[in-house]
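In: Please find the sequence and the predicted model below.
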Amino acid sequence: MERRGKALGYLRRVLVLAVLAFFAYTLVNKALDLTGFQLNIAKTGMFTGNLVVWVSYLALGLEGISIVLLLVKERWGVLFSLCMMLAFTAYIVVLQGLGRYEICGCGGILNGLPFAAHLAINLGLLAVLAFLLWGYGRGR
C-alpha cells in the first residue's frame, strides 16, 4: 500500500510539472507573438478594438497567475488552473457553437489546431487537473 502511495506521489509531481511546462510554453509563445495572438482574438468577432488588447493581457495574466500559484501554493494553483481551463474551454465551445472558431491561437505548435484537437487538449488538461484536485481531497 505504501508503494502505491509513493507511486501516486510521483505521478502527481510529474503531472503538476507537465501542466506547469504546458502553461509556461503557451504563455511564452503568446507573449512572443502578442500581435498574432491579438489578431486571433480579433478574428473571432467576439471582441473589438481595445477590448482585444485587454482580453489578450487577461489571458496572459491568468496563465501567469496559474504558473506562480502552481509553484508556490500548488493546491490553489491546481484549483485556479482548473477554473481557468473551464473558462477557456467554454470560450472555444461558444465560438464553435456560434460558427466563429477558426483555428487555435494558443501559441507555438498548438497554433492552427482544429476545434476537435483543441477541445481534446483542453479536456485532457481538465482531466489531469481534476485528478490532481481529487488527490488533495484524499489527503495526499
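Out: It's in.
In: For the rest of this, base every contact and every neighbour count on C-alpha atoms.
Out: Will do.
In: and Val16, how many neighbours does it have?
Out: By the criterion of other Cα atoms under 10 Å, Val16 has 20 neighbours.
In: OK, contacts around the most centrally placed residue in the chain?
Out: By Cα atoms, centre = their mean, the chain has its centre lying nearest to Met85, at 4.8 Å. Shown in contact with Met85 (Cα atoms under 8 Å, 6 or more residues apart in numbering): Asn122, Leu125, Leu126.
In: Spatially nearest residue to the last one (excluding sequence neighbours)?
Out: Right, Leu126. Distances taken as Cα to Cα, 6 or more residues apart in numbering put Leu82 closest to Leu126, at 6.2 Å, once the chain neighbours are dropped.
In: can you check the first one too?
Out: Spatial nearest neighbour of Asn122, excluding adjacent residues (Cα to Cα, 6+ apart): Thr89 at 6.2 Å.
In: show me the contacts for the one you found.
Out: The contact partners of Thr89, by Cα under 8 Å, 6+ apart, come to Leu119, Asn122, Leu123.
In: ok so, going back, I'd like to know how far the residue nearest to the centre of the chain sits from Phe131.
Out: Distance of Met85 to Phe131, computed by Cα to Cα, to the nearest Å: 14 Å.
In: so where does the residue nearest to Asn122 fall, helix or strand?
Out: If you go by DSSP states H and E, Thr89 is part of helix 74-97.
In: Report the buried residues of that helix.
Out: Neighbour-count burial for helix 74-97, counted by 16 or more other Cα atoms under 10 Å, picks out 74-75, 77-82, 84-85, 89, 92-93, 95.
In: now Phe47, what's its secondary structure?
Out: On the three-state scheme (DSSP: H, G, I helix; E, B strand; the rest coil), Phe47 is labelled coil.
In: Next up, a structure to set beside the first:
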Amino acid sequence: MSYRRKHTAQTFITNALALLFIFLFIYAGLSKLIGMSVFKDQLSQVPLTTQAAPFLAWAIPTVEVLVVVLLLWPSLRRWGFFSFLGLMLVFTGYLIYTLYFSPYTPCSCGGVISGLSWRSHILFNLFFIGLAVLAILLVPSKSLEKQQ
C-alpha cells in the first residue's frame, strides 16, 4: 500500500475514532450535568469517593468536556486520545472497585449506559480502551509527520 493511501486510511480511522469519543464524552458529560444532584448523591455513597463527591460531580464532566476540546483540534488530538484513554482506565478501575469492594453499587452513568449491567459496563469500557490504544497507535506524532 502506498504511503498516501496508508496515510489517508489512518487519517480516516483516527478522525472516526475521535468523533466516536467526542460523542461518548459529550453524551456522558451532559448526562452528568443534567442529573447533577443524582450523580453527586451516587458518588457520595461509594466509600472511595464519599469525601470528594461534591468536587468530583463537577470535575468529571468538566474534564470530559476538556478532552472533547482536545479531540476536536487535529493538532491536539494525540493528547486527546491519551487523555481519553487515561479517563477510561480510571473509570474502569472505579467500576471494578465499586463492583467488588463497595457495599453500595450505584450507577452514576447517564442515559442508555445506565441500562448496562456492571460487568457489561466494564466490557463496554474495555472495548473503548482498546479503541483508544488503536487511535494512539494510528495517529501520527509530529516527529513522524516531519520525517515523511
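Out: That came in fine, so what should we check first? Fair warning: this is a prediction, and the values are worked out from it, not measured in the lab.
In: List the residues that contact Trp58 of the second structure.
Out: Applying Cα under 8 Å, 6+ apart, we find Trp58 of the second structure in contact with Leu33.
In: can you pull out the helices in the first structure?
Out: For the first structure, helices defined by DSSP state H occupy the ranges 2-32, 34-43, 50-72, 74-97, 115-137.
In: Next, the buried residues of the first one.
Out: Pointing back at helix 2-32 of the first structure there. So helix 2-32 of the first structure, judged by 16+ other Cα under 10 Å, has buried residues Arg12, Leu15, Val16, Val19, Leu20, Phe23, Ala24, Thr26, Leu27, Val28, Asn29, Lys30.
In: could those residues be laid out in JSON lines, adding distance to Gly99 of the first structure?
Out: Formatted as JSON lines, the buried residues of helix 2-32 of the first structure follow (distance: Cα to Cα, whole Å):
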{"residue": "Arg12", "distance to Gly99 of the first structure": "37"}
{"residue": "Leu15", "distance to Gly99 of the first structure": "34"}
{"residue": "Val16", "distance to Gly99 of the first structure": "34"}
{"residue": "Val19", "distance to Gly99 of the first structure": "29"}
{"residue": "Leu20", "distance to Gly99 of the first structure": "31"}
{"residue": "Phe23", "distance to Gly99 of the first structure": "27"}
{"residue": "Ala24", "distance to Gly99 of the first structure": "29"}
{"residue": "Thr26", "distance to Gly99 of the first structure": "24"}
{"residue": "Leu27", "distance to Gly99 of the first structure": "26"}
{"residue": "Val28", "distance to Gly99 of the first structure": "28"}
{"residue": "Asn29", "distance to Gly99 of the first structure": "26"}
{"residue": "Lys30", "distance to Gly99 of the first structure": "24"}
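In: Widest-spaced pair of those residues?
Out: Considering Cα to Cα, no two members of these lie farther apart than Arg12 and Lys30, which are separated by 27.0 Å.
In: which of the contacts of Thr89 of the first structure lies closest to Leu8 of the first structure?
Out: The closest of the contacts of Thr89 of the first structure, once distances to Leu8 of the first structure are taken by Cα to Cα, is Leu123, at 21.3 Å.
In: That closest one pairs with which position in the second structure?
Out: Superposed on the second structure with TM-score structural alignment, Leu123 of the first structure falls opposite Leu126.
In: What of Leu8 of the first structure?
Out: Mapped onto the second structure by TM-score structural alignment, Leu8 of the first structure lines up with Gln10.
In: Equivalent analysis for Lys43 of the first structure, please.
Out: Using TM-score structural alignment as the criterion, Lys43 of the first structure maps onto Gln45 of the second structure.
In: How much space separates its match from Phe39 of the second structure?
Out: According to Cα to Cα, Gln45 of the second structure stands 10 Å off from Phe39 of the second structure.
In: can you list the residues that contact stretch 42-55 of the first structure?
Out: Gln38, Ile41, Leu95, Arg100, Tyr101, Glu102.
In: From those, list just the buried residues.
Out: Listed as buried from the contacts of stretch 42-55 of the first structure are Gln38, Ile41, Leu95, Tyr101, Glu102; burial here means 16+ other Cα under 10 Å.
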